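> here is a sequence together with a model predicted from it:
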Amino acid sequence: MRTLANKVLFYAALASTGFGVVSCEQAGEALQDRKKRENEQEIEQYIDRNNLRGQVQKNELGLYYYITKSVPNGQQPKIGDQVQYHYVARRLDNLIVDSTDIAANKPLSFVYLDRPVNITAGLFLGITQLKEGEEAILLVPAYLDNGRIGTLLLPQYSPVRYDLKVVNVRTEDEQIEDYIKAKKLAVTQKQDNGLRVAVTQSRPDSVLITTGKTVNVKYTGKLLNDTQFDAGTINVVIGEGRVVKGWEEALQKLRAGEKATIVFPSALGYGTQGSGQTIGPYAPLAFDLEIMSVK
């Protein structure tokens, strides 16, 4: 994980690349410097106007935040965890400009990395301050919210207030257990490395898959949100290492003619980098398998 100093440099780089036009409010003052100063003035005025002085904190990066609901024993997000969250975004005149689907309780989610991916920098910085179940008011200057696209309702250089709630924080193992429960899978084998095998059609008298065997497998691959990323039929020679480790290990628990659902963490799949556009970093995966033949 980045040190705080590295994070400061990282977000400073974001800020400097986010504003490319130069204009002068004061002699020699660049546009980003002027907007930063103006944003901070607006936020300080908002704090006074709403009697938040003494409650709002400001961190080293310039994020203003006020934890309105504290959960001391809540789970703290760590690298690789899935975080689900709700938010309401407002201008500083309190006009609501955006929100998650709170009424239907459909939070957004992202994988917690050491940088904001699929989330604005302002929301990401707020989540770094919170635990599962906690809520906060964030007051975010525009230079800390790169990734937010300017609109007529919320122009690019406007500060924004987020009312943020961290709904839950799930490790990969917890995500896998949630998936197994939701799909009502009867796990027949569980490995210490996180691999789960649920045999759905058993053939105890057929050929066991071992090293050197060629296996013809029909498969469907899914993320744990049921997004399908691949399907087809493939020949796998056990021991050649041409498929991910989760497959190699799971196939050796099965026999010809069997069907199974296998679920495994990213360490047995595509790791910290992911694969392509669909499989992100730290993504646990599920596969429905049918062993067509073993030779």
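Perfect, I can see it now. Numbering: from 1, shown residues only.
> C-alpha only now, for contacts and for neighbours.
Fine.
> how about K106: what's its closest non-neighbour residue?
Excluding the flanking residues, the one nearest K106 by C-alpha to C-alpha, 6 or more residues apart in numbering is T100, at 7.2 Å.
> quick one: residues contacting that neighbour.
By C-alpha atoms under 8 Å, 6 or more residues apart in numbering, the contact set of T100 is H86, Y87, V88, K106, P107, L108.
> so which of those residues is the most crowded?
Within the contacts of T100, neighbour counts (other C-alpha atoms under 10 Å) peak at Y87, which reaches 22 neighbours.
> surely that one is in contact with K165?
Yes - if you go by C-alpha atoms under 8 Å, Y87 and K165 touch, sitting 6.3 Å apart.
> do a quick rundown of the helices in the stretch 101-250 of the chain.
Ranges of helices in the stretch 101-250 of the chain, per DSSP state H, counting those that start in this stretch, are 121-127, 172-183, 245-251.
> those helices into a markdown table, with extra columns for mean neighbour count and distance to Y66?
A markdown table is the format used below for these (neighbours: other C-alpha atoms under 10 Å; distance: least, C-alpha to C-alpha, whole Å):
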| stretch | mean neighbour count | distance to Y66 |
| --- | --- | --- |
| helix 121-127 | 23 | 10 |
| helix 172-183 | 16 | 29 |
| helix 245-251 | 20 | 43 |
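> one step back: which of the contacts of T100 sit farthest apart?
Across the contacts of T100, the longest distance by C-alpha to C-alpha is 13.1 Å; it joins V88 and K106.
> quick one: the strands in the stretch 51-200 of the chain?
Assigned by DSSP state E, counting those that start in this stretch, the strands in the stretch 51-200 of the chain fall at 57-58, 64-69, 82-90, 96-99, 108-111, 135-140, 160-170, 189-190, 196-201.
> buried residues, the second one. List them.
I take that to be strand 64-69. Y64, Y65, Y66, I67 (16 or more other C-alpha atoms under 10 Å).
> same for that strand, what does it pack against?
strand 57-58, strand 135-140 (3 or more C-alpha pairs under 8 Å, 6 or more residues apart in numbering; DSSP states H and E).
> before we go on, here's another structure to hold up against the first:
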Amino acid sequence: MLNQSSLKKVVFAFGIMLGMTSCLSNVELADEAKAKESQAQILSYFSKLGQNPIAMEDGAYYYVTKPNVSGETAAKGDTLKVHYVLSNLLTGEVLDSSKTPLVYQYGYLNPVYAKLMAHIKDGEQAVMAIPGTSQSFVGLPAYTPLKVQVKNYIVRSQNDQIEDFIAKKKLAVTEQLANGLRYIRVSPGTGDIPAAGKVVKLKYTGRFLNGFAFDGNMARTDSFSVTIGGTSTVVGFQTGIEKMRLGERAILVFPSPIGYGEKGSGSTIPGFTPLAFEIYVAKIQ
């Protein structure tokens, strides 16, 4: 068996090859007789099991072996956790499998089963058969169909991740806004909420929901200035700050649409990343 790093390389390499297949199908599947044979083998496999598979693009088929009608479907940027097994459809020989869940963001990586993720829901298990190509792999001769088993499939949206974070930290949400911001007052401040145009001096720590601190000034002597009613910071941060009083401590947790969005921020914050900020209002001018 390959180690987890090697498994990922095999899975993603095969996925990339399949992506090329959709563009170069007339070249790679030029031998129509072999292509039709591969197709017949796939349909025969499901027929013997008494399963009625659903057709996908590029000649692939899938069948949900364990449905979960109430499960959520993955959206771009969701975190997916998947256990998979890749095998030769004809011989049953296992070519690759995951010992621990493969975790990745949907819509960014291209594992061999990526297209299947658009068709199944959280908690479901499924089998997908992919027609062979002219390219051969160890244990998978050219034009031999590949069988993909997906099991222990988990979809975690940003909202799911935020709720998990709050539950794990045992935080009491003071206010939740329609845009997804969770405002959590840790200790109250004094005076009025600052008016538009006021400059608020802050001490803060920005974290990913796994606890990693990517930015902050708590250990430094400087402070971070934010103008009330301004637009110099992301919406989630700005909106949360405008609810705080002098001396108040709070935690702001918000999803990427009111954070750094699909693109993220440089090499520091990936796209589609929910964030948590610990904030202290040190001064108001």
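Great, that's in hand. The structure displayed is predicted, hence computed values, not measured ones.
> where does the TM-score land?
Scored against TM-score structural alignment, normalised by the length of structure 2, the superposed chains reach a TM-score of 0.74; 260 aligned residues with a C-alpha RMSD of 3.5 Å.
> and the helices and strands packed on strand 64-69 of structure 1, which is most packed in?
Scoring those by mean neighbour count under mean count of other C-alpha atoms under 10 Å gives strand 135-140 as the most buried, with a mean of 25.
> quick check: that one aligns to which part of structure 2?
The aligned range for strand 135-140 of structure 1 in structure 2 is 125-130, by TM-score structural alignment.
> how far is that stretch from where the chain is centred?
20 Å (C-alpha atoms, centre = their mean, to the nearest Å).
> how close does the residue lying closest to T144 of structure 2 once chain neighbours are set aside sit to T21 of structure 2?
Excluding the flanking residues, the one nearest T144 of structure 2 by C-alpha to C-alpha, 6+ apart is G132, at 4.4 Å. For G132 of structure 2, the distance to T21 of structure 2 equals 10 Å [C-alpha to C-alpha, to the nearest Å].
> try A13 of structure 2
Distance from A13 of structure 2 to T21 of structure 2, by C-alpha to C-alpha: 13 Å.
> ok, now L246 of structure 2?
Taking C-alpha to C-alpha, one finds L246 of structure 2 at 60 Å from T21 of structure 2.
> same question, A33 of structure 2
17 Å.
> and those two? Which one has more around it.
Remark: of A33 of structure 2 and T21, T21 carries more neighbours, 17 against 10, as counted by other C-alpha under 10 Å.
> over in structure 1, tell me which residue corresponds to S98 of structure 2.
So, by TM-score structural alignment, S98 of structure 2 is matched to T100.
> how about V82 of structure 2?
In structure 1, V82 of structure 2 lands on Y85 (TM-score structural alignment).
> tell me, how many residues neighbour the nearest residue to that match once chain neighbours are set aside?
Leaving out its chain neighbours, the residue that sits closest to Y85 of structure 1 by C-alpha to C-alpha, 6+ apart is V166, at 4.5 Å. By other C-alpha under 10 Å, the residues close to V166 of structure 1 number 24.
> how far away is V166 of structure 1 from I137 of structure 1?
12 Å.
> I209 of structure 1 maps to what in structure 2?
Aligned partner of I209 of structure 1 by TM-score structural alignment: P194.
> isn't that match right next to I284, touching?
Yes - counting by C-alpha under 8 Å, P194 of structure 2 does reach I284; the two are 7.4 Å apart.
> please say which of the two ends up with more neighbours.
When neighbours are counted by other C-alpha under 10 Å, P194 of structure 2 and I284 differ, and P194 comes out ahead with 20 against 17.
> residue contacts, that one?
I228, E242, M244, R245, I284.
> from these, which is closest to L140 of structure 2?
E242 (59.9 Å).
> tell me the counterpart of the closest one in structure 1.
Looks like E242 of structure 2 aligns to Q252 there (TM-score structural alignment).
> how about the nearest residue to its match, chain neighbours excluded?
Excluding the flanking residues, the one nearest Q252 of structure 1 by C-alpha to C-alpha, 6+ apart is I209, at 5.0 Å.
> separation between the one you found and Q228 of structure 1?
In terms of C-alpha to C-alpha, I209 of structure 1 sits 26 Å off from Q228 of structure 1.
> and Y46 of structure 1, how many neighbours?
17.
> wait, what's in contact with it?
L92.
> secondary structure class of it, three-state.
Here Y46 of structure 1 is recorded as helix under DSSP: H, G, I helix; E, B strand; the rest coil.
> distance of it relative to Y64 of structure 1?
Taking C-alpha to C-alpha, one finds Y46 of structure 1 at 11 Å from Y64 of structure 1.
> which residue is the nearest non-sequential neighbour of the residue minimising distance to the centre of structure 2?
For structure 2, T79 is the residue whose C-alpha lies nearest the centre (C-alpha atoms, centre = their mean; 2.3 Å). Computed as C-alpha to C-alpha, 6+ apart, the closest residue to T79 of structure 2 that is not its neighbour in sequence is Q105, at 4.6 Å.
> so that neighbour touches K76, yeah?
Yes - in this structure, Q105 of structure 2 is within contact of K76 by C-alpha under 8 Å, at 7.5 Å.
> so for these two, which sits in the more crowded spot?
Shown here are Q105 of structure 2 and K76; by other C-alpha under 10 Å, Q105 has more neighbours (21 against 13).
> hang on, K283 of structure 2 is in a helix, isn't it?
No - counting by three-state DSSP, K283 of structure 2 is not found in a helix; it is strand.
> and for it, the neighbour number?
So K283 of structure 2, with other C-alpha under 10 Å, has 15 neighbours.
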